[in-house]
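Q: Build me a model from this:
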Amino acid sequence: MPTGLIVKALSGYYYVLADDEQTTEAVQCRARGIFKKRGISPLVGDRVVYGLTENGEGTVDEILPRSSELIRPPVANIDLAVLVFSVTEPALNLPLLDKFLVHTESAGLDTLICLTKHDLLSEGSSPGGVSEELAPVIRLYESIGYPMLVTSAKEGVGVSEIYGRLAGRIGVVAGQSGVGKSSLLNAMVPGLSLETNEISMKLGRGKHTTRHVELIRLQNGGLIADTPGFSQLDFLQVDAEGLSGAFREFAPYAAACRFRGCLHLHEPGCKVQEAKEAGHIAASRYNHYIQFLNEIKDKKRRY
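A: Alright, predicted model coming up:
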């Protein structure tokens, strides 16, 4: 039976691109009922075994093993997560950025942070194009180990760098609504023409211009998933004990904590707290860790 890649999921249909390179059109498929009985859903990015039906459509018969899986956005087998956040309109949301990073770390993904709308920066920016307010943010995340790019789809700034990092890989573009994900993809893929919308100044966020997940083929052999934007992200697969492992800079200190399973709250001999007090761990990151820990505990109590 043929194998292929799910490149789009929409209204209960899965569009499978055959591994046979001679085939360029995706086959519209339904998933077999066995998946529903097992509580499994095919995802965009899944490699699958499928069968063809008499009407020219098909059925997804088997999902091949996944190398990675994200719940929101729902994609599988991703190599690189491109987290897109705007420098303004809407304002840079660091708590949400850190929440996204928890999810990409938990999924074991390489992550690139992309700060969009460079063209809207104030005239007070430094000669390198980065404002005095933005520079310490970039220094912080790069010191943790996350590469950051300041981009502008309008001016073409940083677009080629992101495109190059996606060569031969499957990536996902994710982030808050209205930050310019579709504009960035339009700049990378000539003729793509994804729908874009203006920011609602009243709400301070964008409208959801992308309504489904779809893999877009790049000329350098890469694939990139455009995903619906959203302003909230829930912790579905991260527990309290595992949360600190998603904060990279905690690792060298957490290993030396007095108690195994230390949550880095008020425990005696906690090296993470000591590192925060000494300035080796940023207060903003530690505070977001505490905020997320409380969210996870509250969610557990509700269920």
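Q: Could you use CA atoms for every contact and neighbour count after this?
A: OK.
Q: Work out for me the element Tyr289 sits within.
A: Assessed by DSSP states H and E, Tyr289 sits inside helix 283-302.
Q: Here is the second sequence; please produce its structure so I can put it next to the first one:
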Amino acid sequence: MSESVKIVEVGPRDGLQNEKQNLTVAQRLAFIQDLVAAGLKYIEVGSCVSPKWLPQMAQSTDLFQLLPTDTDLHFSLLTPNLKGFEAAAAVNCPEVAVFTAASESFTRKNINCSIAESFEKFADVIQAAKMKNMRVRGYVSCMVDCPYAGAIAPEQVRDVAKRLYDMGCYEISLGETIGTATPDRVAKVWDCCLAELDAAVLAGHFHNTYGMAIANIYQSLQQGIRIFDASLAGLGGCPYAKGASGNVATEDVYYLLSQLGYETGIDVEHLMLASRNISQTLQRKSLSSYANAYWAQ
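A: So this is what the prediction gives:
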């Protein structure tokens, strides 16, 4: 039996929140249903934030209540503070996510506080989640470079990731936020983090701004990482990182993994239909190289 790799589909949250077009709850639900049909089992549904700040994520808890309840599906909501957590808990969401960065500059620009203050903000979230037996996933932005501060020392990434784990996050996703990294630099970050944390609790979240995401995922696989975030059709990016449009496309990650012999549980025909549907809904060209080659055949 081939080794499996876990793909966390972040298109409905990290993807859509950075798209200019606001989708209705019904359109977002159809997107998630397509993803489920394609065999994706770990899906970030939305974000519990004020619609004033992120109108694309409005009514995320309403959306959550419409989702299928199959026991092998894992849906989550991003909850940046206790108010957001309480909204997620009210709809019986089993998993929430919190986020910080390995860069002080980025944290201040992104969430208007220092790294230390960001930990204080979500310490209450993690504690409340423990009491309700809910899982918490942690995100760390700027694992290699920061758009404001430049190169980030691997030790800084390790320290933030380790603190998240020690606080109670079961999984920590390291984000290569602006897509400037190359495999040699990614390798140094993993080497540093793997000295303190098991590979089973670490995930890679790569952006494809400079076309390096798949190369960086390949490098991560060589070092034992088996969890990757991806966004169908390459939706989204980071509004705080100039030019960093495009999370790595789920279709491209699928192609790499399937060609290397890893099991993903993905049905490629349904994946491609999901990709075409969301691209048509958003009236944008897919950023997936694999999808564009597939439909050109």
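Q: Do you know the score for how well these two fit?
A: For this chain pair, the superposition-based TM-score is 0.33 by TM-score structural alignment, normalised by the length of the second structure; 143 aligned residues with a CA RMSD of 5.2 Å.
Q: need the strands for the stretch 1-150 of the first structure, in chain order.
A: Here the stretch 1-150 of the first structure has its strands, by DSSP state E, counting those that start in this stretch, at 3-10, 13-18, 27-31, 47-52, 58-63, 69-70, 75-76, 80-86, 110-116, 148-150.
Q: C-terminal to the longest helix seen in the second structure, what's the next element?
A: Longest helix of the second structure, by residue count under DSSP state H: helix 115-131. Going down the chain from helix 115-131 of the second structure, the next helix or strand is strand 135-141, by DSSP H and E.
Q: Quick check: Cys146 of the second structure touching Phe106?
A: Yes - Cys146 of the second structure is in contact with Phe106 according to CA atoms under 8 Å; the separation is 6.6 Å.
Q: what about Gly175 of the first structure, distance to Glu69 of the first structure?
A: 17 Å (CA to CA, to the nearest Å).
Q: higher neighbour count, these two?
A: Neighbour count, other CA atoms under 10 Å: between Gly175 of the first structure and Glu69, Gly175 has more, with 27 against 20.
Q: how about the strands of the stretch 51-200 of the second structure, start to end?
A: Using DSSP E, counting those that start in this stretch, the strands of the stretch 51-200 of the second structure run over 74-78, 95-101, 135-141, 145-146, 150-151, 171-176.
Q: wait, which of those strands is closest to Lys162 of the second structure?
A: Closest to Lys162 of the second structure of those, according to CA to CA: strand 171-176, at 8.8 Å.
Q: Quick one: list the elements packing against the closest one.
A: strand 135-141, helix 154-167, strand 202-206 (3 or more CA pairs under 8 Å, 6 or more residues apart in numbering; DSSP states H and E).
Q: Could you dump the ones you listed into JSON lines with mean neighbour count and distance to Ser289 of the second structure added?
A: Shown next, in JSON lines, are those (neighbours: other CA atoms under 10 Å; distance: least, CA to CA, whole Å):
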{"stretch": "strand 135-141", "mean neighbour count": "23", "distance to Ser289 of the second structure": "25"}
{"stretch": "helix 154-167", "mean neighbour count": "19", "distance to Ser289 of the second structure": "30"}
{"stretch": "strand 202-206", "mean neighbour count": "26", "distance to Ser289 of the second structure": "15"}
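Q: Now render the ones you listed as TSV, adding distance to Gly46 of the second structure.
A: Below are these laid out as TSV (distance: least, CA to CA, whole Å):
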stretch	distance to Gly46 of the second structure
strand 135-141	14
helix 154-167	21
strand 202-206	17
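Q: separation between the closest residue to Leu63 of the second structure other than its chain neighbours and Phe31 of the second structure?
A: Spatially, and ignoring its direct neighbours in sequence, Leu63 of the second structure is nearest to Val25 (5.9 Å; CA to CA, 6 or more residues apart in numbering). The spacing between Val25 of the second structure and Phe31 of the second structure, counted by CA to CA, is 10 Å.
Q: related to what we said a few turns ago, right, so of the strands of the stretch 51-200 of the second structure, which gets closest to Val36 of the second structure?
A: Of these, the one closest to Val36 of the second structure (CA to CA) turns out to be strand 74-78, at 10.2 Å.
Q: which helices and strands does that closest one pack with?
A: Against strand 74-78 of the second structure (3+ CA pairs under 8 Å, 6+ apart) you get strand 42-47, strand 95-101.
Q: Can you give me the neighbour number for Ile43 of the second structure?
A: The tally of other residues near Ile43 of the second structure (other CA under 10 Å) stands at 24.
Q: Next, work out how far apart it and His74 of the second structure are.
A: Plainly put, Ile43 of the second structure is 6 Å away from His74 of the second structure if you go by CA to CA.
Q: coming back round to it: now for the helices and strands packed on strand 171-176 of the second structure, which one comes closest to Ala187 of the second structure?
A: Among these, if distance is taken as CA to CA, the winner is helix 154-167, at 9.8 Å.
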